[in-house]
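Colleague: This is a predicted model, with the sequence first.
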Amino acid sequence: MTACLALLALAQPKLPANAPKLVVLISIDQGRADYIDRFSDVCLPPKSGSTLGGIRWLSETGVRYTDAHHHHVPTFTAVGHSILMTGSIPALTGIVGNDWWDREKGKGHYSTEDDFYKTIGGDSTAQSARPLKVTTVGDELKMATNGRSKVVGISFKDRASILMAGHAADQVVWFDYKAGNFVTSTYFSNTLPSWAEEYNKSRAIDAYLGKTWKPSLPESAYVNARNAPHEKGPKMFAHTHPKDKSSSYYSSVVASADGQNVIFDLAEKAIQTEKLGQHETPDILVLNLASNDYVGHAWGPNSPEVLDVFAVTDRRMSRLFNMLNKQVPGGIDKVAVVVTADHGVCGIPSELSDVYKIEAGRVSGSAILKAVEDALDKKYGDAKWALDYNGSNIYLDRTVMDAKNLNHSEVEQTAADAAMTIKGVYRAFTRTNILEGRIPDISYRTWITNGLNPLVGGDVVVLDAPNQVETGATGTTHGSAWAYDTHVPILTHWGGQKSRKVGRRVYTHDIASTLSTLLGIEYPSGNVGEPLYESLPDAFQR
């Protein structure tokens, strides 16, 4: 019997002895790289006695990559999150936007929607990871440990938690604004995780009814902040949430620092309930902080609101790190922490132009489509030519082209030329030219080719000019190939590292292979990145 047990123990696949007990990847949604330095004065110190700080603890005692970028367009939420744990690019993942045109079904497709399954905890459209065509680090870890490792994903956004956690994740939740609950789908489980169900039943998220989000810091902390052009109140803002439960109320909470507290409270409950980091095999938690994104869209990157939610983020990170330091055997050095972002953001156009004299503006997607329709009608005859435009890809009706016996490449070029007549559009590239490598040798060429998936991508890819955004009359957005959208932080911390600041160019698709190397598992199936060797222990150095 003893001999049999010994043989069984030898047969168990083993991960490296220095592998972390827990991987925690945190995506600060819309977290531009410059925030790490610009807002450092409002962050906690790296360490105070035995208490760990937040952002500065990571950036000053771990490894910080100062020239980290996303390597694709468009830089949208779904796309960015589909890269972080796959190490891939949209050309391989199939995630080419927050939505795209489904040619088989003849309708628009939201990035993670999947009506084959059912939502648990609400009535919204079910979601799954099936649109993601490659594996994640979590998927590879599940396979390497025969399913013994736990993989958990948490966000207000379905497209964030799902696309980071992957196909084989144990528990993935997101928020249903109509129900006011965190939900999941039968793709992942037939029941809601107990910690999410308990949180829903507590109605803790309703604690902010009629309450006001006010600055959490002294007025002097906001000296470098500027109110958004449409914000006429004082810099020491006061945004009051609705008094009645509704989707508007929940949207208001999520788009505030109060939402940040909600998501961290839920993450802490998940860690405690699932005992993450306390198992024989490593676990993974992926956490998206969506509130930063909603606040940034509404008030812009230079606003006191963005600074305030970043300060709250820092303090909640500190609390999380100290909790893990106590809960995980071996302490925080046995936790592999990565903090990054899914994209950055442009400044508010009217602020850029009116205050700083920078050419900036807003681009009309409908104007782009009209120009394309008019040009194709004029050249080839009346028809409904454009099926959809998702802020990056124009989808043309190929059945119309075929019915008129037209050359697809020529029609694409006519559409691209028409799109470039619209003010604010910088360039437009055809599907044929991208797939055949016939793009000028320009600095952002790779971003374009990495972003086009031959199966679900469009027929024309539109690139807006710098500081031109496709959004409403106020606020701002992201999606371009320019530095303010691609430049994001990559901060890492785990045992065996030598703290340092690294200035070489790296990409967000390098994170997955780094974690895979640390865990001793295979890279995800669509990985194109290289390990961030400065973050790895000496045994892995080049």
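Modeller: That came in fine, so what should we check first? Bear in mind that the values here come from a model prediction, so they are computed numbers and not experimental data.

Colleague: From here on, just use CA atoms for contacts and neighbour counts.
Modeller: Noted.

Colleague: can you pull out the strands in the stretch 151-300 of the chain?
Modeller: Assigned by DSSP state E, counting those that start in this stretch, the stretch 151-300 of the chain shows strands spanning 151-154, 171-176, 181-185, 212-213, 239-240, 283-289.

Colleague: how about those strands, which one is nearest T86?
Modeller: For T86, the closest of those is strand 283-289, at 12.6 Å, according to Cα to Cα.

Colleague: what's near enough to touch L209?
Modeller: L209 is in contact with 241-245, 249, counting by Cα atoms under 8 Å, 6 or more residues apart in numbering.

Colleague: repeat that for 6 Å
Modeller: L209 makes contacts with K243, as judged by Cα atoms under 6 Å, 6 or more residues apart in numbering.

Colleague: quick one: buried residues of the helix of greatest length in the chain?
Modeller: For the chain, the helix that runs over the most residues, judged by DSSP state H, is helix 304-327. The neighbour-count criterion (16 or more other Cα atoms under 10 Å) identifies 304-325, 327 as the buried residues of helix 304-327.

Colleague: ok so, going back, how about TSV for the strands of the stretch 151-300 of the chain, with mean neighbour count and distance to G108 added?
Modeller: Written out in TSV, the entries for the strands of the stretch 151-300 of the chain read as follows (neighbours: other Cα atoms under 10 Å; distance: least, Cα to Cα, whole Å):
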stretch	mean neighbour count	distance to G108
strand 151-154	28	26
strand 171-176	25	21
strand 181-185	25	21
strand 212-213	17	36
strand 239-240	16	35
strand 283-289	26	25
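
Colleague: dropping in the other structure now:
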Amino acid sequence: MKRLFPAALLAALPAIAPAAPPAASAAPKLIVAISVDQFSANLFEAWRPRFTGGLKRLSGGIAYPSGYQSHAATETCPGHSTLMTGRHPNKTGIVGNTMRDEATGKPVYCLSDTDVVLAHDAKAPPVGPKRLMADTLGEWLKAASPQSRVVSVSGKDRGAITMAGHRPDGVFWLFPGYGFTTYIAPGGDATAALAPVAALNAANAKVWTQKPKWTYAHPECRPLASEWTVGGKTFASRLPPANWGVSDKPADIVRNVTASPIPDDLTLAAAATLIDHYRLGRGPATDLLTVSFSATDFIGHAYGTRGPEMCEQMYRLDASIGALLKAIDRLGVPYVVALTADHGGSDFAERLAANGYPAARLDPPAMVARVNARVMAETGLKAAPLEGGADELSLTPGVPTADRPRVLAAAQRALAAEPDIAGAFTLDELLATPIPAGKPADELSLRERFAESAYRGRSGDLLIAPKPYLSSPARPGAYVAGHGSPWNYDRRVPILFWWKDAPAYTRFLPVETVDIAPTLAAVLGVSPPADVDGRCLPLGGPGFGACPSPVAAPAAAPAARGGAGPVAR
């Protein structure tokens, strides 16, 4: 398949039949909620002057450059779960990409769902919305307006399903090596479920069988190439990356395609296809489309955020979003866009250290071994009582129930003696921690950030904060940089709102991603549930996105304890 560079993106999109131009004062017919995976506020601010496409357009609306995923668990699944629910992970129940299963206590993928199967392969690990314990903007919209359509697409299942909610009209994500898939009930009609993306998958089948291409399209990215010693190996930050696009083995092609801008190209084409298939924006009611672009995260993990790989990705992302907006423009309907990210991120430790940051690599197994040794010495236990890593520890099944409190207390003392650890909190402490209503996200204490990420039965027994700029061991060629910390470089994300004739207004308030759903609900004229954590942000004044009159709130709300069962669906 010929690789698409920015100038060709728009021309390659499926044709979308136009509708009659609306009156200037017409209410929006389409809401578009975009997430860019790992699009930190740092990346946005660094690149904002250079954007010329879709991100330039969106930046010219109401821009909050200091938005926050205010919780501690800054991973893809928890972050996406906040965007359309208006709730923190302690209410969505999605506290990590991997979390505990309430029934077995064993680690499980955040969207593992045995009630469904994947439409393209019933034997593949099933994913679905069962573990999402909160309803979404799309569900609020369909309850108030049954004719509205809700469609979601992403490069990742956890970017699509968490934003779509429980009963969307369509939810699709990229399954590496195949194309876009969805979930169905066991025995359901897989052909019908995949029909909206069948032609697209067929057209892109060669992506998974031909060596991909990725090189410099922008001269200013070339000087960023350099070599580093990472994980004891030489890591060449360049384009194409080392061993990229040279193998014709299917597994290598899939791995190369995934760690590149190509997933965003495919997601862009899928979004345009689904707009046309579902005739979004052209029905009798307002529709909702959510799009999660995943390539920035794939590239950030594989190559870091300050090299030529991310440089080229930022240009491609800007062009992709611009092409999507131009495709929607051709519908001739009024629409509103909100853009944000599921979490932030940082560069790999070695490059950060060379630039003066106190960055280094952790050794989680060694740390866990030291903590276990201290706890065993203090308590007299004969077997290691703790398992996990540098971000979370849980008691092993062999620890007697009566011993749990003293073992956890000993573990906290042992962690306090670790030079790389900033804090450690028991799950019970966090579930008892009030989350102050209205407290600015940048003022939350470390404990409060973790309280927003704690859910009984799904969180570990001890949640841990390594000190800033300390990261996991590297695997050059697969993983050099990450995220997931409670620190602001992982929490800060841009939040942008745009519509035709939107005022160009940068607001520096530390708003939160949980504010997006209540704000869009006001645009739609829909009332969010009373338990949402976010607040409506006034956008256009009276008559457009006017927020409801504020209701007095208590000074603090207790953290949700979790495990109470699913919301009514």
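Modeller: That came in fine, so what should we check first? As the structure is a prediction and not an experimental result, all values here were calculated from the model.

Colleague: re earlier: how about JSON lines for the strands of the stretch 151-300 of structure 1, with distance to T508 of structure 1 added?
Modeller: Rendered in JSON lines, the data for these read as follows (distance: least, Cα to Cα, whole Å):
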{"stretch": "strand 151-154", "distance to T508 of structure 1": "19"}
{"stretch": "strand 171-176", "distance to T508 of structure 1": "22"}
{"stretch": "strand 181-185", "distance to T508 of structure 1": "27"}
{"stretch": "strand 212-213", "distance to T508 of structure 1": "33"}
{"stretch": "strand 239-240", "distance to T508 of structure 1": "34"}
{"stretch": "strand 283-289", "distance to T508 of structure 1": "15"}
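
Colleague: Quick one: end-to-end length of stretch 249-265 of structure 1, please.
Modeller: When the termini of stretch 249-265 of structure 1 are compared using Cα to Cα, to the nearest Å, they are 19 Å apart.

Colleague: mind checking the SS state of E45 of structure 2?
Modeller: Classification of E45 of structure 2 using DSSP: H, G, I helix; E, B strand; the rest coil returns helix.

Colleague: measure E452 of structure 2 to T305 of structure 2 for me?
Modeller: E452 of structure 2 sits 27 Å away from T305 of structure 2, taking Cα to Cα as the criterion.

Colleague: swap in D490 of structure 2?
Modeller: Taking Cα to Cα, one finds D490 of structure 2 at 13 Å from T305 of structure 2.

Colleague: what's in contact with the longest helix of structure 1?
Modeller: Contacting residues not belonging to helix 304-327 of structure 1 are listed as 52-55, 222, 225, 257, 296, 331-332 [Cα under 6 Å, 6+ apart].

Colleague: could you redo the residues you listed as TSV and give each row neighbour count?
Modeller: Supplementary listing: the contacts of helix 304-327 of structure 1 in TSV, determined by neighbours: other Cα atoms under 10 Å:
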residue	neighbour count
L52	23
G53	23
G54	25
I55	26
Y222	20
A225	16
A257	24
G296	29
G331	17
I332	23
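
Colleague: Tell me the one of the residues you listed nearest F237 of structure 1?
Modeller: Where those are concerned, and distances follow Cα to Cα, F237 of structure 1 has its nearest neighbour in Y222, at 10.8 Å.

Colleague: all strands for the stretch 401-542 of structure 1, in order.
Modeller: Secondary structure of the stretch 401-542 of structure 1 (DSSP E, counting those that start in this stretch): strands at 425-430, 460-464, 468-469, 490-493, 500-507.

Colleague: excluding its backbone neighbours, what's nearest K334 of structure 1?
Modeller: Among residues not flanking K334 of structure 1 along the chain, P20 sits closest, at 4.6 Å (Cα to Cα, 6 or more residues apart in numbering).

Colleague: The one you found in helix, strand or coil?
Modeller: Assigned state for P20 of structure 1: coil (three-state reduction, three-state DSSP).

Colleague: E140 of structure 1 versus that one, what's the distance?
Modeller: From P20 of structure 1 across to E140 of structure 1, the span is 15 Å (Cα to Cα).

Colleague: Of those two, which one has the most company?
Modeller: Under the neighbour definition other Cα atoms under 10 Å, P20 of structure 1 and E140 were set side by side, and P20 has more, 26 against 22.

Colleague: So the more buried one sits against V335, correct?
Modeller: Yes. In this structure, P20 of structure 1 is within contact of V335 by Cα atoms under 6 Å, at 5.4 Å.

Colleague: anything in contact with each of the two?
Modeller: By the contact definition Cα under 6 Å, 6+ apart, P20 of structure 1 and V335 are jointly contacted by no residue.

Colleague: Run a quick neighbour tally on the corresponding residue of structure 2 for P531 of structure 1.
Modeller: P531 of structure 1 maps onto C536 in structure 2, with residues paired by TM-score structural alignment. C536 of structure 2 is flanked by 23 other residues according to other Cα under 10 Å.

Colleague: how near is C536 of structure 2 to V526 of structure 2?
Modeller: Applying Cα to Cα, the value for C536 of structure 2 to V526 of structure 2 is 12 Å.

Colleague: residue boundaries of the helices in the stretch 51-200 of structure 1?
Modeller: With DSSP state H, counting those that start in this stretch applied, the stretch 51-200 of structure 1 shows helices at 55-61, 77-84, 90-93, 137-144, 158-165, 194-202, listed in chain order.

Colleague: Quick one: list the elements packing against the fifth one.
Modeller: Pointing back at helix 158-165 of structure 1 there. Taking 3 or more Cα pairs under 6 Å, 6 or more residues apart in numbering; DSSP states H and E as the contact definition, the neighbouring helices and strands of helix 158-165 of structure 1 are helix 77-84, strand 151-154.

Colleague: and if we set it to 10 Å?
Modeller: Judged by 3 or more Cα pairs under 10 Å, 6 or more residues apart in numbering; DSSP states H and E, the packing partners of helix 158-165 of structure 1 are strand 22-28, helix 77-84, helix 137-144, strand 151-154, strand 171-176, strand 181-185, strand 283-289.

Colleague: so how far does it sit from its counterpart in structure 2?
Modeller: With both structures laid over each other, helix 158-165 of structure 1 and its partner residues in structure 2 are 0.9 Å apart on average (mean Cα distance after the TM-score superposition for structure 1).

Colleague: now that helix: how far from the chain's centre is it?
Modeller: When C-alpha coordinates are averaged (Cα atoms, centre = their mean, to the nearest Å), helix 158-165 of structure 1 and its chain have centres 8 Å apart.

Colleague: So between E452 and T305 of structure 2, which is more surrounded?
Modeller: Neighbours per residue, other Cα under 10 Å: of E452 of structure 2 and T305, the larger number sits with T305, 28 against 25.
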